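Colleague: fold the stuff below for me.
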Amino acid sequence: MHNTIAERLQTAYRALAEIQPNDRATAQLIAVSKTKPVNDIREAYLAGQRQFGENYVQELATKAQELTDLTQIRWHFIGPIQSNKTRDIAVYADVVHSVDRLKIAERLSAQRPVGKAALQVLLQVNISREDSKSGILPEDLLSLARQISSLPNIQLVGLMAIPAPAINGDNQQAFAAMKQLSTALQAEFPQADQLSMGMSDDWQQAVLFGATMIRLGSAIFGARS
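Modeller: Purely as a prediction, here's the structure:
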């Protein structure tokens, strides 16, 4: 398959429009550009894509600095966060999907440059309770949300999850649990209505369970070398 990035984007958006329930706004497609060159990002941007996801702090900072001429680009940081790496995230990201402890949120809040819009943050939930994964456990979610909601310069906008790889590709249980958590969070924080879940292999199922952001890498940019 030698489809161009523009063609793959078109295919993804068409599929998203077909599957999206009519009573909801279309989920945002985050093009995950980690390890991909800036030329690929430019190609996607020229094809109309504006939301891009990066997993590594140094890569985010480098690409953001190289692509300042793409004035409408929005950078989503979706990787695990070490506390000594928060400064570049606070400077270059528009949205952070992977906040899972108060210390990280406090550092992002303190390091967000003056004059920039509030950094939008999602709380990462370890919905499959995997020892190897980042994320807060479901039962600790509301407590962390309350602590974070009062911080300046950041805005709590929702939840993110990376469920364990499912047998037969079925993550229905995990996605249903995330939908419930999202509803519980919105009862207390109505503005926190974003739900980031679903990747190249399971995004259709995620959308049916209320995902408002899907993170597609290989489906847009092709396999990683």
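Colleague: C-alpha only now, for contacts and for neighbours.
Modeller: Will do.
Colleague: roughly how far does Ser200 sit from Arg14?
Modeller: To Arg14, Ser200 is 14 Å away according to CA to CA, to the nearest Å.
Colleague: neighbour count winner among these two?
Modeller: Ser200 (15 against 11; other CA atoms under 10 Å).
Colleague: how close does that one sit to Ala223?
Modeller: Taking CA to CA as the measure, Ser200 and Ala223 are separated by 11 Å.
Colleague: what sits against the residue nearest the centre of the chain?
Modeller: Compute the mean C-alpha point of the chain, and by CA atoms, centre = their mean the closest residue is His97, 4.5 Å away. Neighbour list for His97: His76, Phe77, Ile78, Gly79, Val121, Leu122, Leu123, Gln124, Leu159, Met160, Ser196 [criterion: CA atoms under 8 Å, 6 or more residues apart in numbering].
Colleague: run the last query once more with 10 Å
Modeller: For His97, the contact set (CA atoms under 10 Å, 6 or more residues apart in numbering) comprises 53, 76-81, 120-124, 157-161, 195-197.
Colleague: take these and keep only those in strands.
Modeller: With strands identified by DSSP state E, the entries of these that belong to them are 53, 76-77, 120-124, 157-161, 195-196.
Colleague: returning to that earlier point: quick check: which element contains the residue nearest to the centre of the chain?
Modeller: Taking DSSP states H and E as the definition, one finds His97 inside strand 95-99.
Colleague: from the contact counts, what lies against the top helix by length along the chain?
Modeller: Among the elements of type helix in the chain, defined by DSSP state H, the one spanning the most residues is helix 172-188. Using 3 or more CA pairs under 10 Å, 6 or more residues apart in numbering; DSSP states H and E as the contact criterion, the secondary-structure elements in contact with helix 172-188 are helix 141-149, strand 154-161, strand 194-196, helix 203-208.
Colleague: now the residue nearest to the centre of the chain: how far from Leu123?
Modeller: As defined by CA to CA, His97 lies at a distance of 6 Å from Leu123.
Colleague: second chain to compare with the first, below:
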Amino acid sequence: MKHTLLQRFQKVVERIEALPTPKKPVLLAVSKKHSADSVRSLFEAGQRCFGESYAQEAVEKMSQLSDLDVVWHFIGPIQSNKTKIIASHFDWVQSVDRLKILQRLDRQRPADSQPIQLLLQLKVGNEDSKSGASVEDILIMYEAAKCLSHVEVRGLMCIPPPSQDFHQQCRYFDEAFQLFQKINKTDAKFDVLSMGMSADMEAAAASGSTMVRIGTDIFGARV
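Modeller: Here you go, the predicted structure:
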């Protein structure tokens, strides 16, 4: 099983290297619902950034892997009653879509920890089931974060509606890129655009993604 995992991981790495963009996006390995042993195997193969969507499951995994310098990203929907555990354990949070969540993460981040790195989740397309904030609300959260001490907004994340059409995928991603570029022009620290998964990585990279989130193509189907 470890051999198969490493083979899939290598194929994803090669796929990223083959992207026709001068700067390749960073790979976030989405390890939710997969074992700590699998994360350890990928860490030993050179992967450092891992994404989790379930806070309690992730904390248990972190405990088992405390000897490793893993960079943990929370990428799932955030409930108010989970902000304390997320703020206490994660290095990055990619799915901030409400001002209330932003403020709670700041307030609940341990004072002796480095500021938590945040991405604001932009809603693209018209899919009701997906989380995400409007452009207006993104800008409100971005400005509000300037007055907070324990969070640092580093960019945007988006999850577009599924599409098999490359040009439609690009249109969705371009919505996020336009806003990202607008803010980045005046704030060099706003430098991460997390978009693209297994089925649309190429379109995301063509549209300016700096980070892709890959789960199934690395770990296989979740159990």
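Colleague: give me the TM-score for this pair.
Modeller: Here the TM-score for the pair of chains, by TM-score structural alignment, normalised by the length of structure 2, is 0.94; 222 aligned residues with a CA RMSD of 1.7 Å.
Colleague: His97 of structure 1 pairs with which position in structure 2?
Modeller: With TM-score structural alignment as the criterion, His97 of structure 1 lines up with Gln94 in structure 2.
Colleague: ok, the aligned residue in structure 2 for Asp193 of structure 1 - contacts?
Modeller: Aligned counterpart of Asp193 of structure 1 in structure 2: Asp191 (TM-score structural alignment). By CA under 10 Å, 6+ apart, the contact set of Asp191 of structure 2 is Leu119, Val153, Arg154, Gly155, Leu156, Phe180, Gln181, Ile183, Asn184, Lys185, Thr210.
Colleague: make a ChimeraX selection of the buried ones in those.
Modeller: Only the buried members of the contacts of Asp191 of structure 2 enter the following ChimeraX selection, criterion being 16 or more other CA atoms under 10 Å:
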select :119,153,154,155,156,180,181,183,184,210
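Colleague: can you tell me the SS state at Arg107 of structure 2?
Modeller: For Arg107 of structure 2, the secondary-structure state derived from DSSP: H, G, I helix; E, B strand; the rest coil is helix.
Colleague: which one in structure 1 is aligned with it?
Modeller: Using TM-score structural alignment, the partner of Arg107 of structure 2 in structure 1 is Ala110.
Colleague: tally up the residues packed near that match, please.
Modeller: By the measure other CA under 10 Å, the count of residues near Ala110 of structure 1 is 17.
Colleague: measure it to Gln124 of structure 1 for me?
Modeller: Relative to Gln124 of structure 1, Ala110 of structure 1 is positioned 20 Å away (criterion: CA to CA).
Colleague: neighbours of Ile138 of structure 2, how many?
Modeller: The criterion is other CA under 10 Å. On that basis, Ile138 of structure 2 has 22 neighbouring residues.
Colleague: got a list of what it touches?
Modeller: Val96, Asp97, Arg98, Leu99, Leu120, Gln121, Leu122, Lys123, Gly132, Ala144, Leu156, Leu179.
Colleague: ok, of the residues you listed, which come out buried?
Modeller: Buried members of the contacts of Ile138 of structure 2, counted by 16+ other CA under 10 Å: Val96, Asp97, Arg98, Leu99, Leu120, Gln121, Leu122, Lys123, Gly132, Leu156, Leu179.
Colleague: so the fifth one sits right up against Glu136, yeah?
Modeller: No - between Leu120 of structure 2 and Glu136 there is no contact, the gap being 11.9 Å when judged by CA atoms under 10 Å.
Colleague: mutual contacts of these two, please.
Modeller: With CA under 10 Å, 6+ apart as the test, Leu120 of structure 2 and Glu136 both reach Tyr142.
Colleague: ok so, going back, now do the shared contacts for Ser200 and Ala223 of structure 1.
Modeller: When CA under 10 Å, 6+ apart defines a contact, the residues bordering Ser200 of structure 1 and Ala223 alike are Gly217.
Colleague: widest-spaced pair of the contacts of Asp191 of structure 2?
Modeller: When the contacts of Asp191 of structure 2 are compared pair by pair using CA to CA, the farthest-apart members prove to be Leu119 and Lys185, with a separation of 16.7 Å.
Colleague: if I look at the counterpart of Lys85 of structure 1 in structure 2, how far off is Leu102 of structure 2?
Modeller: Using TM-score structural alignment as the criterion, the counterpart of Lys85 of structure 1 in structure 2 is Lys82. Using CA to CA, one gets 12 Å for the distance from Lys82 of structure 2 to Leu102 of structure 2.
Colleague: who has more neighbours, those two?
Modeller: The residue with more neighbours, out of Lys82 of structure 2 and Leu102, is Leu102; 23 against 16, by other CA under 10 Å.
Colleague: that'll do, ta.
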